[in-house]
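Trainee: What follows is a protein structure lacking sequence information:
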């Protein structure tokens, strides 16, 4: 197991032995962004609910995208509210193939927390292992973690445009949004010219667990990723791009994240748009 992922059994063992571990429930999806009702109905024992929209993202102008990265002070206050101290192991999970948990992993790892893990297989893997759930809310004792952002690589809108021409910019949305057939939320349909479609849902198996490093590497290589050239990831608003970032790291690549992603690009009318199945 990598130092990014953790199995349900390994997490259960950490909890049972009283290790300094904080579990975060990051349930979120585009059609149901508030995961708290599901959290209250059943969560991993001791898990604290985290709102992706309110605590793992900022709220700016449309030209900033739908989920800009949170500022350092706001994030540090949230991390302490979740009960996290320096040196804690932090495990993040959701109920949808780790798509939103990966956003928490990216934000917290970038902020300097030293040991952040994703529960591989998400909540489904925990319950499939016969492990228990608790109901209701968890209000932890405030923590004292100190954050310092900037540990992971990211690109701006201008750098993303350049990288689409000089390296590989992966657009990890579903094919119909990449092609521009549909666009349910952003003001324009299509993709960044030069970007390559590589849906991140293909990075996990039917049980929601990440594919092995060799399988992931083969998948990205087939998509056009070259270890000798830079690679960045984008999606609708920077959430599922974090999932692809994790997959690329597991495969041995050194990716960068375009946090603004399509929601930022589409809100800049001066930026060109490509449609159809090809990069353009």
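Mentor: Right, received. Where do you want to start? All of these numbers come straight from a predicted model, not from anything done at the bench.
Trainee: C-alpha from now on. contacts and neighbour counts both.
Mentor: Will do.
Trainee: now the strands: where do they sit in the stretch 101-250 of the chain?
Mentor: Remark: strands assigned in the stretch 101-250 of the chain by DSSP state E, counting those that start in this stretch are 116-119, 168-171, 196-197, 231-234.
Trainee: Switch those strands over to TSV; also include mean neighbour count and distance to residue 32.
Mentor: Formatted as TSV, these follow (neighbours: other C-alpha atoms under 10 Å; distance: least, C-alpha to C-alpha, whole Å):
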stretch	mean neighbour count	distance to residue 32
strand 116-119	25	21
strand 168-171	28	23
strand 196-197	24	25
strand 231-234	28	21
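Trainee: Could I get those in JSON lines, plus columns for distance to residue 156?
Mentor: Output for those, formatted as JSON lines (distance: least, C-alpha to C-alpha, whole Å):
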{"stretch": "strand 116-119", "distance to residue 156": "25"}
{"stretch": "strand 168-171", "distance to residue 156": "12"}
{"stretch": "strand 196-197", "distance to residue 156": "18"}
{"stretch": "strand 231-234", "distance to residue 156": "11"}
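Trainee: Spit out the contact partners of residue 29.
Mentor: For residue 29, the set of contacting residues under the criterion of C-alpha atoms under 8 Å, 6 or more residues apart in numbering consists of 96, 100.
Trainee: here comes the other one, which I'd like you to weigh against the first:
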């Protein structure tokens, strides 16, 4: 099953949990956009509070503990037997983090609304400001559903396989660093900006296009691959694009914000 779903396919579903995962680095809070209009029946999912642990040495968006994530998802109405669709309004970047985290904790039927809220509106489908009561879900979080990397494993993969850096090219090169205290990239990592995963309207490129894109970066069948970014959000988008292409990949959740907490770890620029 594709990890993506169209607006028309979502509109035709009856029994589904829809999560609105709008988020911006540095704000404004996504809940405000949600209140102004969202997919009918959608529940707001807070990336910082529901999809990550508090920031610290593990990074700016560490993986939440199983118990905390399970409680958050149950509060949002997520059940293991009911499909989940996630969306945002920014090329599916934050929605991909929700998709990945649910998959990591064992939910088997999670899809991303391809094109997000823009695609929904372009299909002529309605938005609502109404917030309906949410019946608690019964989702049980069991870790291990998706492969992960720690810092040492990421460094090893950059040498023995392919480690993709999902950030903007200028951050990869170390020319700018707007968030973290050190600029640059993990030595051996390959620049693969997530912006190239989608068309101008925000929909993902076709499987064949994505497969060719990643093939040119060295990602081919049989070669281990992983992805990282600043804090494990846009890298989840990279993993999603790789899955669309039929190329499974591991996620370094701590990403650059974890890597630079140890001054002994090497940093490359250029």
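Mentor: Happy to help now that I have it. Note that the structure is a prediction, hence the values are computed from the model and not measured.
Trainee: Of the strands of the stretch 101-250 of the first structure, which is nearest residue 204 of the first structure?
Mentor: Between residue 204 of the first structure and the strands of the stretch 101-250 of the first structure, the shortest gap by C-alpha to C-alpha is with strand 116-119, which sits at 12.9 Å.
Trainee: if we look at the closest one, which residues are touching it?
Mentor: Counting by C-alpha under 8 Å, 6+ apart, residues outside strand 116-119 of the first structure touching it are 3-8, 11, 89-93, 98, 101-102, 105, 108-109.
Trainee: Now a ChimeraX select for only the buried ones of those.
Mentor: Below is the selection syntax for ChimeraX that covers the buried ones among those, with 16 or more other C-alpha atoms under 10 Å defining burial:
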select :4,5,6,7,8,11,89,90,91,92,93,98,101,102,105,108,109
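Trainee: Which of the contacts of strand 116-119 of the first structure fall within helices?
Mentor: Mapping these onto helices (DSSP state H) picks out 8, 11, 101, 102, 105, 108, 109.
Trainee: Residue in the first structure paired with residue 97 of the second structure?
Mentor: The equivalent of residue 97 of the second structure in the first structure is residue 103 (alignment by TM-score structural alignment).
Trainee: My guess is its match contacts residue 246. True?
Mentor: No: with contact defined as C-alpha atoms under 8 Å, residue 103 of the first structure does not reach residue 246; the gap is 9.4 Å.
Trainee: circling back: so how many other residues sit close to the match of residue 97 of the second structure?
Mentor: Around residue 103 of the first structure there are 25 other residues, counting by other C-alpha atoms under 10 Å.
Trainee: so who does it touch?
Mentor: In this structure, residue 103 of the first structure makes contact with 56, 238, 239, 240, 242, 243, judged by C-alpha under 8 Å, 6+ apart.
Trainee: Out of those residues, which is nearest to residue 48 of the first structure?
Mentor: residue 56 (13.9 Å).
Trainee: Name the nearest residue to residue 166 of the second structure, ignoring sequence neighbours.
Mentor: When the adjacent residues along the chain are set aside, residue 166 of the second structure lies closest to residue 193, with 4.5 Å between them (C-alpha to C-alpha, 6 or more residues apart in numbering).
Trainee: Return the distance of that neighbour relative to residue 169 of the second structure.
Mentor: Counting by C-alpha to C-alpha, to the nearest Å, the gap from residue 193 of the second structure to residue 169 of the second structure is 7 Å.
Trainee: Pick out whichever of the two has more residues nearby.
Mentor: Under the neighbour definition other C-alpha under 10 Å, residue 193 of the second structure and residue 169 were set side by side, and residue 193 has more, 20 against 15.
Trainee: Map that one onto the first structure.
Mentor: In the first structure, residue 193 of the second structure lines up with residue 199, judged by TM-score structural alignment.
Trainee: Confirm for me that that match is in contact with residue 173.
Mentor: Yes: Residue 199 of the first structure lies in contact with residue 173 (C-alpha under 8 Å); the separation is 5.2 Å.
Trainee: in the second structure, what residues pair with stretch 208-224 of the first structure?
Mentor: Stretch 208-224 of the first structure falls opposite residues 202-218 of the second structure when the two are matched by TM-score structural alignment.
Trainee: which other residues reach that stretch?
Mentor: Contacts with stretch 202-218 of the second structure, where a contact means C-alpha under 8 Å, 6+ apart, come from 90-92, 114-116, 118-119, 162, 190, 192, 197-199, 220, 241-242, 244-247.
Trainee: Also stretch 243-256 of the first structure?
Mentor: Residues external to stretch 243-256 of the first structure that are found in contact with it (C-alpha under 8 Å, 6+ apart): 2, 4, 98-100, 102-103, 152-155, 172, 200, 203, 210, 212-217, 220, 227, 230-233, 257.
Trainee: Taking those, please make a ChimeraX selection of just the buried ones.
Mentor: In ChimeraX syntax, the buried subset of those is picked out as below (16+ other C-alpha under 10 Å):
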select :4,98,99,100,102,103,152,154,155,172,200,203,210,213,216,217,220,230,231,232,233,257
